[in-house]
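Engineer: Below is the sequence, then the predicted model.
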Amino acid sequence: MKKYIKLIVFFNIILMMFACGGDKQSTEQSQTNVAPQSKNPFHFYKKVEIRPGLDFEAISWGNSNDSVGGVSILMSDSLHSKFKALSLEREGKIKGFWNLDLDTDGNPELYVELLSNKNQSDLLVYEFEDNEFRKITFPSLPTKFKNDYLGNDKFNIKSGELFRTFTIKSDSLNTPNKEILIQYKIQNNNFSSKQIENP
């Protein structure tokens, strides 16, 4: 009788060992079947509130170095249940996204600042009117500065006006590089610009 009890205890111990090993194996297997977590596909995200219920969001995606890719501007008007999206290609990293009604016509102007070649900036500009995105072409640099342009652009908004500073190389080795200040205005969805002498 004691032999039978010893055998039963022995078999129970063996069964428990197999059961524990099976649980471990199934746990390991279930862990290997878990999908790896992917990185955030959006390299840039920013939300701008125009007024309560009316928001614009900018998102971008692209390849690993983010120098080329896509950008989308999403409009949501929750008060009127209206939604709109604009998608386009971009060259450069998105550095900023903001709203500015430069022509004071009451329609949002959405600015996407792009950074390329580490220190050169440009703007994509869209006005939102009648539930549509309308592109406003941002002017290129004045021709007289193109050959000496060194980048280091900075866009600033002061008292509702848009300014840009950038650096040009000096004419001689003995003088430092010069910083140029440009002011931009919009009339009839067209930009104009003028150089402002730094104080």
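Structural biologist: Cool, got the structure. Nothing here was measured: the structure is a model prediction, and the numbers come from that model.
Engineer: drop to CA atoms for contacts and neighbour counts, all remaining ones
Structural biologist: Fine.
Engineer: is it true that Phe128 touches Glu109?
Structural biologist: Yes: using Cα atoms under 8 Å, Phe128 is in contact with Glu109, at 6.4 Å.
Engineer: With neighbour numbers in mind, choose between these two.
Structural biologist: Glu109 (23 against 16; other Cα atoms under 10 Å).
Engineer: which residues does that one contact?
Structural biologist: Going by Cα atoms under 8 Å, 6 or more residues apart in numbering, Glu109 touches Asn99, Leu100, Asp101, Leu102, Val125, Tyr126, Glu127, Phe128.
Engineer: Highest neighbour count among the residues you listed?
Structural biologist: Tyr126 leads the contacts of Glu109 on contacts (other Cα under 10 Å) with 22 neighbours.
Engineer: Most widely separated two among the contacts of Glu109?
Structural biologist: Greatest spacing in these, by Cα to Cα: Leu102 and Phe128 (12.8 Å).
Engineer: which residue ranges form the helices in this protein?
Structural biologist: For the chain, the helices defined by DSSP state H occupy 2-32, 143-146.
Engineer: is it possible to export those to TSV including distance to Pro176 and mean neighbour count?
Structural biologist: Shown next, in TSV, are the helices of the chain (distance: least, Cα to Cα, whole Å; neighbours: other Cα atoms under 10 Å):
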stretch	distance to Pro176	mean neighbour count
helix 2-32	60	11
helix 143-146	16	10
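Engineer: out of those, nearest to Asn189?
Structural biologist: Asn189 sits nearest to helix 143-146 of all the helices of the chain, at 21.9 Å, using Cα to Cα.
Engineer: Tell me which residues are up against the closest one.
Structural biologist: Helix 143-146 has contacts (Cα under 8 Å, 6+ apart) with Ile168.
Engineer: gap between that helix and the chain center?
Structural biologist: Helix 143-146 sits 29 Å away from the centroid of its parent chain (Cα atoms, centre = their mean, to the nearest Å).
Engineer: any idea how far the spatially most central residue of the chain is from Gly70?
Structural biologist: Central residue of the chain (Cα atoms, centre = their mean): Phe44, 2.5 Å from the mean position. Per Cα to Cα, to the nearest Å, Phe44 is found 11 Å from Gly70.
Engineer: try it against this one:
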Amino acid sequence: MNLKYYFLLSTACIVLASCSNGDKNPATASSPVAAKAALMQPFRFHKAIEVSPGQTYDVVSWGRGSLAVGSFAILHSDSAGMKYTTTTGNLDGTITDVYNADMDTDGNPEILIQSKGKDTVNYAKVYAFEFNDNDANKLDFPKLTNSQRKGYRGEDNFYIREGKLVREFPIYESNDSAAKPTGARRQLEYSLRSNSFSVKQLSKDSIAHSSNKAVVATAPKQEKKVTSSTKRRKQSEPKRKKRRHRR
């Protein structure tokens, strides 16, 4: 297994080095606005995250023949300790972004890989790892519950805010492929404690036409009040007429 990791690490380093030196024009290579070099096959994605001086995590994905599946690797370079480790896994979909955080504030960084797959919807999946020195601990990222999935059709947006992972996505009338968007968005916030995720919804879903429904619902109550008061007046009037008639 170690031989496989070393081979993978060597291959990835060669590919990344060739991409960074692929532009032979010195002026273009040194320009701060130079176009990003395309990755060589079978590699599809690369992002380097430096969590501290000498601690860098290169996240790459690769695979031939299909964009729907593949594999990913997290290449950890501890240049201060001259240690290099590799963490790999199977990939569902394609990587869209990678995030770094310390959500449980224990001093150990978490690397969160976001991928986008597709069945009936463009769904999102997150691969999460916490690193303690050179040891990687895989974290189980929670799936959406039935209530959280109501009206979900993908198009997720993730970002780190105040040490928490925030996820938001538009809400549709249903999960059907022909459903139309309601104009509302749902926000979920993920926290981490003792290597376990917890999730809560930040606010209630706001739908534009919900206020109109509330107005319609209150209208019949007002009409009932007017009708009942009118009936009471009519019932009291005949009594007064009968008293005058007796006189």
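Structural biologist: Arrived safely. Keep in mind that this is a model prediction, so the values were computed, not measured.
Engineer: Name the residues contacting each of Phe44 and Gly70 of the first structure.
Structural biologist: Joint contacts of Phe44 of the first structure and Gly70 (Cα under 8 Å, 6+ apart) are Ser60, Trp61.
Engineer: Pretty sure the residue nearest to the centre of the first structure sits against Ile59.
Structural biologist: Yes: in terms of Cα under 8 Å, Phe44 of the first structure counts as a neighbour of Ile59; the distance is 5.4 Å.
Engineer: for the longest strand seen in the second structure, packing partners?
Structural biologist: Criterion DSSP state E: the longest strand present in the second structure is strand 181-193. On a contact count with 3 or more Cα pairs under 8 Å, 6 or more residues apart in numbering; DSSP states H and E, strand 181-193 of the second structure meets strand 164-172, strand 196-201.
Engineer: Quick one: average offset of it versus the first structure, please.
Structural biologist: Superposed on the first structure, strand 181-193 of the second structure shows a mean distance of 1.7 Å to its aligned residues (mean Cα distance after the TM-score superposition for the first structure).
Engineer: and Ile95 of the second structure, how far is that from Ser71 of the second structure?
Structural biologist: According to Cα to Cα, Ile95 of the second structure and Ser71 of the second structure sit 10 Å apart.
Engineer: which one of those two has more residues nearby?
Structural biologist: Ile95 (24 against 17).
Engineer: quick one: the more buried one from Lys138 of the second structure, how far?
Structural biologist: According to Cα to Cα, Ile95 of the second structure stands 17 Å off from Lys138 of the second structure.
Engineer: Trace Ser203 of the second structure over to the first structure, please.
Structural biologist: In the first structure, Ser203 of the second structure lines up with Glu197, judged by TM-score structural alignment.
Engineer: if I look at the residue mapped onto Ile182 of the first structure from the second structure, how far off is Ser194 of the second structure?
Structural biologist: Under the alignment by TM-score structural alignment, Ile182 of the first structure pairs with Leu188 in the second structure. Distance from Leu188 of the second structure to Ser194 of the second structure, counting by Cα to Cα: 20 Å.
Engineer: Repeat that for Val126 of the second structure.
Structural biologist: 18 Å.
Engineer: between the two, who's got more neighbours?
Structural biologist: Neighbours per residue, other Cα under 10 Å: of Val126 of the second structure and Ser194, the larger number sits with Val126, 21 against 7.
Engineer: what does the more buried one align to in the first structure?
Structural biologist: Taking TM-score structural alignment, the alignment pairs Val126 of the second structure with Leu123 from the first structure.
Engineer: ok, for that match, nearest residue in space, not its chain neighbours?
Structural biologist: Closest residue to Leu123 of the first structure in three dimensions, ignoring its sequence neighbours and counting by Cα to Cα, 6 or more residues apart in numbering: Glu113, at 4.7 Å.
Engineer: ok, that neighbour - contacts?
Structural biologist: Ile94, Lys95, Gly96, Phe97, Ser121, Asp122, Leu123, Leu124.
Engineer: Okay, it and Asn156 of the first structure: tell me how far apart.
Structural biologist: To Asn156 of the first structure, Glu113 of the first structure is 11 Å away according to Cα to Cα.
Engineer: Please apply the same query to Ile168 of the first structure.
Structural biologist: 18 Å.
Engineer: ok, the two, which is more surrounded?
Structural biologist: Legend: neighbour count by other Cα under 10 Å for Ile168 of the first structure and Asn156, higher for Ile168 (18 against 13).
Engineer: Arg167 of the second structure -> the first structure?
Structural biologist: Alignment note (TM-score structural alignment): Arg167 of the second structure maps to Arg164 of the first structure.
Engineer: which ones are touching the closest residue to its match other than its chain neighbours?
Structural biologist: Of all residues not flanking Arg164 of the first structure in the chain, Phe155 sits nearest, at 4.5 Å (Cα to Cα, 6+ apart). Residues near Phe155 of the first structure by Cα under 8 Å, 6+ apart: Leu162, Phe163, Arg164, Thr165.
Engineer: Format those as JSON lines; extra columns: distance to Asp55 of the first structure and neighbour count.
Structural biologist: What follows is these, written out as JSON lines (distance: Cα to Cα, whole Å; neighbours: other Cα atoms under 10 Å):
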{"residue": "Leu162", "distance to Asp55 of the first structure": "22", "neighbour count": "17"}
{"residue": "Phe163", "distance to Asp55 of the first structure": "25", "neighbour count": "19"}
{"residue": "Arg164", "distance to Asp55 of the first structure": "26", "neighbour count": "18"}
{"residue": "Thr165", "distance to Asp55 of the first structure": "29", "neighbour count": "18"}
